[in-house]
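Engineer: Okay, predicted coordinates and the sequence, questions at the end:
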Amino acid sequence: MKKFILISVMLLSLSAIGQTPKEVKMNAFVSNLMKKMTLDEKIGQLNLLIPGWGIPTGAVVSTDVEKKIKEGKVGGLFGITGVEKIKQAQKIASEQTRLKIPLLFGLDVIHGYKTTFPIPLGLSSSWDMNIIEQSARIAAIEATADGLNWTFSPMVDIARDPRWGRIAEGAGEDPYLGSQIAKAMVKGYQGNDLSKNNTMMACVKHFALYGAAEAGRDYNTTDMSRIRMYNEYLPPYKAAIEAGAGSVMSSFNEIDGVPATGNKWLLTDLLRKQWGFKGFVVSDYTSVNEMTNHGMGDLQTVSALALNAGLDMDMVGEGFLTTLKKSLQEGKTTQKQIDEACRRILEAKYKLGLFDDPFRYIDETKPAKEILTAQRRAETREIAAHTFVLLKNNNQVLPLKKSGIIALIGPLANDKNNMLGTWAVSGNPELSVPVLEGMKNVGGSAVNILYAKGANLSDDTLFAKKVNVFGTRIDIDKRSPEEMLNEAIETANKSDIVVVVVGEASEMSGEAASLTDIKIPDSQKKLIRALAKTGKPVVLVVMSGRPLALTEENDLASSVLLTWHAGLEAGNAIADV
């Protein structure tokens, strides 16, 4: 008996080698919990849903969510905000299910929560890791105050084709800069202790090579050598893993002809064996199901393929939920693989402190104290001012003098709807500060500002309909283009200097927003040409979610300031500089 006990202690000691006391405690807790779980409950932990009462970020919305939670068939929800809604769902999971396992609550908190910061491409232009980390820290404080504990960020895809719309969400083309930003964002979200109720789990995405889609066409295939992969595209993902990112999201594209969501070399050999990643991997929105379009098989086949490759959580598609049990019975997957995936989800919940207190992120008093405060707005205003890029400044026209008459012209000069930028799902455009308001705030009574719209962002009604999928972004004026242009010229002639605010609507970049032409739309080009002919100095302020081809505009303007989409305090920040 003594010999048996000694051997048991030795085995336990060997298994704990290299683990911290916290990890040993976590493993014991999770192992004990899993012994109580049925197969259906384990598979349920691998199911991530978006309820119909959430913020839609895809074409599919989950059904019977409350019923599935009660049955232990849901591991997490995303796309919902607000303490009351999250509390309601968590209450069902932690009080009305057999084992009372709490839920994860995620959201695309990409560049701020309610206090929206400049788009990530804009933040990267600052080259300032301190303010980038600060933006993620503030986003985490706000999001967790509203009950969330998981963000689908940072997006660290290297992108070198500006036609690709999602270039707006990353750090651009440089792997060194992208790696530094990846680390800063993870640190900002997760802090030094994930169990604190103002930190949230990061999810580095889209793993991998999503930004190298051929011809800049979103969701297109990716084909590259391992040399380029390791040297130019993989470093930011690795940096995020080394910084401690708790989760990873698979990408839609293929790698070596195999979709990333079902690619074992990517999710297991590289991510886990080479890089030592210990967290969990979640699919992108229905990316398990979409492998059928790649000819990988029916839903049962691709679900087993994904699990066997190293995917742990199925977003929205419910292929895991509806087919894994059958695949196990047919020998197409194993109990060990299901257990490993379930363990990783449970470990994430343990690290977040949800087993100690499922409601640790739910405090009805926090939103008013932490979200959209005057301090938060001041912080995003200051950060935005560091992200602008001065492309040209002949005769030191900028900064403008706080005197005289300024003609402020352009479709983006007094437009709240396009200040936040793409993927600001929890932001409110109506609270944003447009340039006209900002210039009045900063200029004061000493400056006379004359405003004219001058042109539509685009005169193409079909294009406008596509861009306006999440609300009006391209507002086509009831007046004719000629009438608006004449008003702009008259306004310019009355001024000492002309400031023209042009560029892209926020949803002209982002997901499913690839463009073949990255020049400013013709409606705005006509406006810039006409204003240049007035002979007044022309300052061009360009808002965009991608680098634009500005050859003609550069020749016509005295100064060119690229501000990207600068977020909630865009107008004030632009006026500040």
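Structural biologist: Nice, thanks for sending it over.

Engineer: For the rest of this, base every contact and every neighbour count on C-alpha atoms.
Structural biologist: Noted.

Engineer: Make sure residue 135 is actually in contact with residue 117.
Structural biologist: Yes: at 7.0 Å, residue 135 counts as touching residue 117 under the criterion of CA atoms under 8 Å.

Engineer: Name the residue in those two with the higher neighbour count.
Structural biologist: The neighbour comparison of residue 135 against residue 117 (other CA atoms under 10 Å) goes to residue 117, with 35 against 28.

Engineer: Once you drop chain neighbours, what's closest to the residue most central in space within the chain?
Structural biologist: Centroid-nearest residue in the chain: residue 110, 3.1 Å away (criterion: CA atoms, centre = their mean). Spatial nearest neighbour of residue 110, chain neighbours left out: residue 153 (5.7 Å); criterion: CA to CA, 6 or more residues apart in numbering.

Engineer: what's near enough to touch the one you found?
Structural biologist: 108, 109, 110, 202, 203, 204, 205 (CA atoms under 8 Å, 6 or more residues apart in numbering).

Engineer: returning to that earlier point: which residues are in contact with each of residue 135 and residue 117?
Structural biologist: Common neighbours of residue 135 and residue 117 (criterion: CA under 8 Å, 6+ apart): 111, 380, 383.

Engineer: Inside helices: which ones of those?
Structural biologist: Residues of the shared contacts of residue 135 and residue 117 located in helices (DSSP state H): 380, 383.

Engineer: tell me which of the shared contacts of residue 135 and residue 117 is nearest to residue 462?
Structural biologist: residue 111 (29.1 Å; CA to CA).

Engineer: Could you check how many residues crowd around that closest one?
Structural biologist: 31.

Engineer: so how far does stretch 227-244 reach from one end to the other?
Structural biologist: Chord length of stretch 227-244, first to last residue, is 25 Å (CA to CA, to the nearest Å).

Engineer: chain center to that stretch, what's the gap?
Structural biologist: A distance of 18 Å separates the centroid of the chain from that of stretch 227-244, by CA atoms, centre = their mean, to the nearest Å.

Engineer: Can you tell me what sits against that stretch?
Structural biologist: Residues from elsewhere that reach stretch 227-244 (CA under 8 Å, 6+ apart): 156-158, 174-176, 178-180, 182-183, 186-187, 204-205, 207-209, 275, 277.

Engineer: here comes the other one, which I'd like you to weigh against the first:
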Amino acid sequence: MSASTCGGCKSGQYLCPSDQQTCVDGADSYHLCPNLKGTHLDAILTVEERVDYVIAHTSLDEQVAQLSNNAPAIPHLGIPMYQWLNDDVHGVGHAGPNATILPNGCGMEATWSKEEARLSTNGAGITIYGPNLNLVRDPRWGRGQETFGECPGLTGELVVSWVTGAQANKPREALGPDGGPLLSGLCCKHFAAYDQNKAVEFSANVSARSMWETYMPAFQRCVVEAQATHVMCSYNSLLGEPTCGNEDLLTDILRDQWNFTGFVVSDYDAWTAMQGYLSDSMVDVAAQGLNAGLDQEGGGTEAIDNITIAISQGKTTTEKVETAFRRSLRIRIRLGMFDPPGEVPYDSIDESALQSAENIEVNRAAALASMTLLKNDNQALPLVPENSSSIAVIGVQATMAGLLVGNYAEQAADNNWGDSVLAAIEARLDADVAYAPGCATSDCNSTLGFEEALKVSQNAETIIVMLGLAANSMGGEVDGPSDEREGHDRTAIKLPGFQGELVKELRAASPGKKLIGVLLHGGTLALGNAKEQLDGILTAWYPGIEGANAIAATLFGDSNPAGRSASTWYRSTSVLPDAWLEGSMDESDGNGITYRFIKDQSVVDFPFGWGLSYTTFHYSDLTVEKNVKQIDPCESITLSVTVANVRDLDGEEVVQVYLKLPDATVETTLVRLVSFKRVMIKSGDSARVGLKIMPQAMAVIYDDEESDPYNDTRHMESGLLQLFVGGGQPGYVDTQHVEVDVTDTALLSSCDIGGA
């Protein structure tokens, strides 16, 4: 039946996309639609055959128009418009009231759990601008909260799980379950060396060593192992050339070295932002981006609107346009967007299921897994109160549920942000709890509320004080300026405003009482005297809409914390290297940038990898598989260690392996994480934990003044490997160690090992 003759399809009927006229009896009758065979709508054809059909049946103008993140419809082919823009820092950022907001990147990193990363992104959305793979080189960076921390190794491991969990593909496989459509398409961003606020004006003048020791490994794993569908180039320049117009980066590395077949999208208006840097002419800028390997304009269409002019002037070609369109079209087909209804996983998901009981449980599990216990003097935690009257909660943050979600969490006005911390504590105790805001606003810019806070705490045996930062750039519940966000870096890392003074006065007025600090933040903080004045410190990061319940469960012992910090906590702003603010990328500046280069441990309050438990773990019997003492340069190493839970409480331990290279002939890290595993061990039990270390985790970079930073010169070098195993970094916690010799030196890319 023709829709044009009957005025549209009847209720229950399905309008065939092949001609936009024929109606069939529901989606189950899709196969009866005319003109399916041999077209892009024919699911029997290969991806490339379907792409070829669309290319052959579209004009140059139609193809150019598709090079936008707001791709218009192509009506004569039955191709609907598609909006690629979906930020996903911790759930879909541009979402409606049913969105499930997970812990922010800083919270997910603290789980140190590949399984948690995989579960938490399953079913996140169709195409997503995430994850953020940039590394935190300085805690002041406003976007650090979005990332997985300061370690390339940890970031790479979590990214593979995050991306494959969302896309539902296996590592190194481009399709979804049983060779079918992907569940979603993920984006590795921001490529590359992007970690500063003044990003458009900033040129990352990196060495070959910094490029391949720090910036490239996680992106390579995202592209090669996780098979992410797209990559986002960043606002900054790299070695003086904007990344979105950098052929060495977008073609030589991505396409030629890593065999990337997805598409590259610019950060929002980053393509047009090249005007004035590459050229004053937008026609030149449009051509430069396309020629370099940029496929899609993020933001508006000002750049792509000039592409046909650039072609007419001989500055680019129709073949470049076709190639760029092929890359994004290929992803739409891999996602099943043109497949029969009912055969695509996301077709059957009802919007109301997005905040279902099952998804809420995944959210809560992720929030619980991220809870990180920094201090617990005299077993101040967990709390086991005899009655609710013995507890006081201080801090305006305790009543602001929106503060728990962090950055990039734009929601509908009627969104349920979840419970506040105060409400969750009262629900846990089934009683009202004494409360005072302490400060009028979350940034605590005055002491006007101190008197009430001291009065409320007088009758309490335990005082819980909420501290930390506020961050939300997209409509969340922040009662003043955000402390950290995109476009705003902190100038100092101390507790905001008078928060430190509030802790000091509470401590002075409450001698002998338990004083527990709960922190909300992304970037790490210098706690100053509050570190000593607080008996217990629990950091919750930005834990999402189930964060309040996770905080309450952890405070009262319903859950044993096992989060580990993925960033260093410095003692003060003064110990941070000024080089970061000046644009230097030298990791060895000053005291060293990140845990891998810190020369003086006295500048650290809590190290990378730090986190306590309510139970105690004992390590013993560290061995190398088959008692190997020497390995060839392309070989991996497998360690085994026994970890025993020696107290009467079940708990999870994060077993960490660190490497030192005393025989390295080139400059390299002082220490680095090379493997880890989060394991549950019952009270009184022990587990034999195996940990594999790949050659790429142990490599050094051969770099001199003649080295091309775009050339991967990672080598597995002959000499001694010192491996330390424990619940944290050597020098901060007790560890066991073994030594293994590498017999020879080899270029890593010559080894048949895959990955990054």
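Structural biologist: Happy to help now that I have it. Because the structure is predicted, anything quoted here is derived from the model rather than measured.

Engineer: Got a TM-score for the two of them?
Structural biologist: Here the TM-score for the pair of chains, by TM-score structural alignment, normalised by the length of structure 1, is 0.79; 480 aligned residues with a CA RMSD of 2.3 Å.

Engineer: hang on, the earlier thing: now the buried members of the contacts of stretch 227-244 of structure 1.
Structural biologist: Among the contacts of stretch 227-244 of structure 1, those classed as buried by 16 or more other CA atoms under 10 Å are 156-158, 175, 178-180, 182-183, 186-187, 204-205, 207-209, 277.

Engineer: Select from those residues every entry located in strands.
Structural biologist: When DSSP state E defines the strands, the subset of those inside them is 204, 205, 207.

Engineer: For residue 193 of structure 1, see how far away the last one is.
Structural biologist: According to CA to CA, residue 207 of structure 1 stands 25 Å off from residue 193 of structure 1.

Engineer: again, but for residue 313 of structure 1
Structural biologist: 23 Å.

Engineer: and what of residue 516 of structure 1?
Structural biologist: From residue 516 of structure 1 over to residue 193 of structure 1 the distance is 44 Å, taken as CA to CA.

Engineer: Over to residue 566 of structure 1?
Structural biologist: Counting by CA to CA - residue 566 of structure 1 and residue 193 of structure 1 are separated by 30 Å.

Engineer: Those two - which one has more neighbours?
Structural biologist: Taking neighbours as other CA under 10 Å, residue 566 of structure 1 and residue 193 compare with residue 566 leading, 32 against 13.

Engineer: Residue 118 is in contact with that one, correct?
Structural biologist: Yes: taking CA under 8 Å as the definition, residue 566 of structure 1 is a contact partner of residue 118 at 3.9 Å.

Engineer: Now do the shared contacts for those two.
Structural biologist: With CA under 8 Å, 6+ apart as the test, residue 566 of structure 1 and residue 118 both reach 384, 420, 421.

Engineer: which residue in structure 2 lines up with the second one?
Structural biologist: By that I understand residue 420 of structure 1. With the correspondence set by TM-score structural alignment, residue 420 of structure 1 lines up against residue 405 in structure 2.

Engineer: got it, and the first one?
Structural biologist: Aligned against structure 2 by TM-score structural alignment, residue 384 of structure 1 finds its counterpart in residue 367.

Engineer: I figured its match hits residue 102, correct?
Structural biologist: Yes: between residue 367 of structure 2 and residue 102 there is a contact at 7.3 Å, judged by CA under 8 Å.

Engineer: mind checking how far the spatially closest residue to residue 429 of structure 1 that is not a sequence neighbour is from residue 567 of structure 1?
Structural biologist: Counting by CA to CA, 6+ apart, residue 429 of structure 1 lies nearest to residue 417, which is 5.1 Å off, once chain neighbours are set aside. Residue 417 of structure 1 sits 11 Å away from residue 567 of structure 1 when distances are taken as CA to CA.

Engineer: The two: who's more crowded?
Structural biologist: Neighbours per residue, other CA under 10 Å: of residue 417 of structure 1 and residue 567, the larger number sits with residue 567, 31 against 22.

Engineer: Mind telling me what residue 191 of structure 1 corresponds to in structure 2?
Structural biologist: That one, residue 191 of structure 1, aligns with residue 168 by TM-score structural alignment.

Engineer: and its match, what does it touch?
Structural biologist: Shown in contact with residue 168 of structure 2 (CA under 8 Å, 6+ apart): 122, 176, 177, 182, 183, 184.

Engineer: And the last one, what's its match in structure 1?
Structural biologist: In structure 1, the residue equivalent to residue 184 of structure 2 is residue 200, according to TM-score structural alignment.

Engineer: What is the neighbour count of that match?
Structural biologist: Using other CA under 10 Å, residue 200 of structure 1 is surrounded by 30 other residues.

Engineer: Also residue 276 of structure 2?
Structural biologist: Residue 276 of structure 2: 11 surrounding residues under other CA under 10 Å.

Engineer: ok, now residue 249 of structure 2?
Structural biologist: 20.

Engineer: Need the counterpart of it in structure 1.
Structural biologist: Correspondence of residue 249 of structure 2 to structure 1, assessed by TM-score structural alignment: residue 266.
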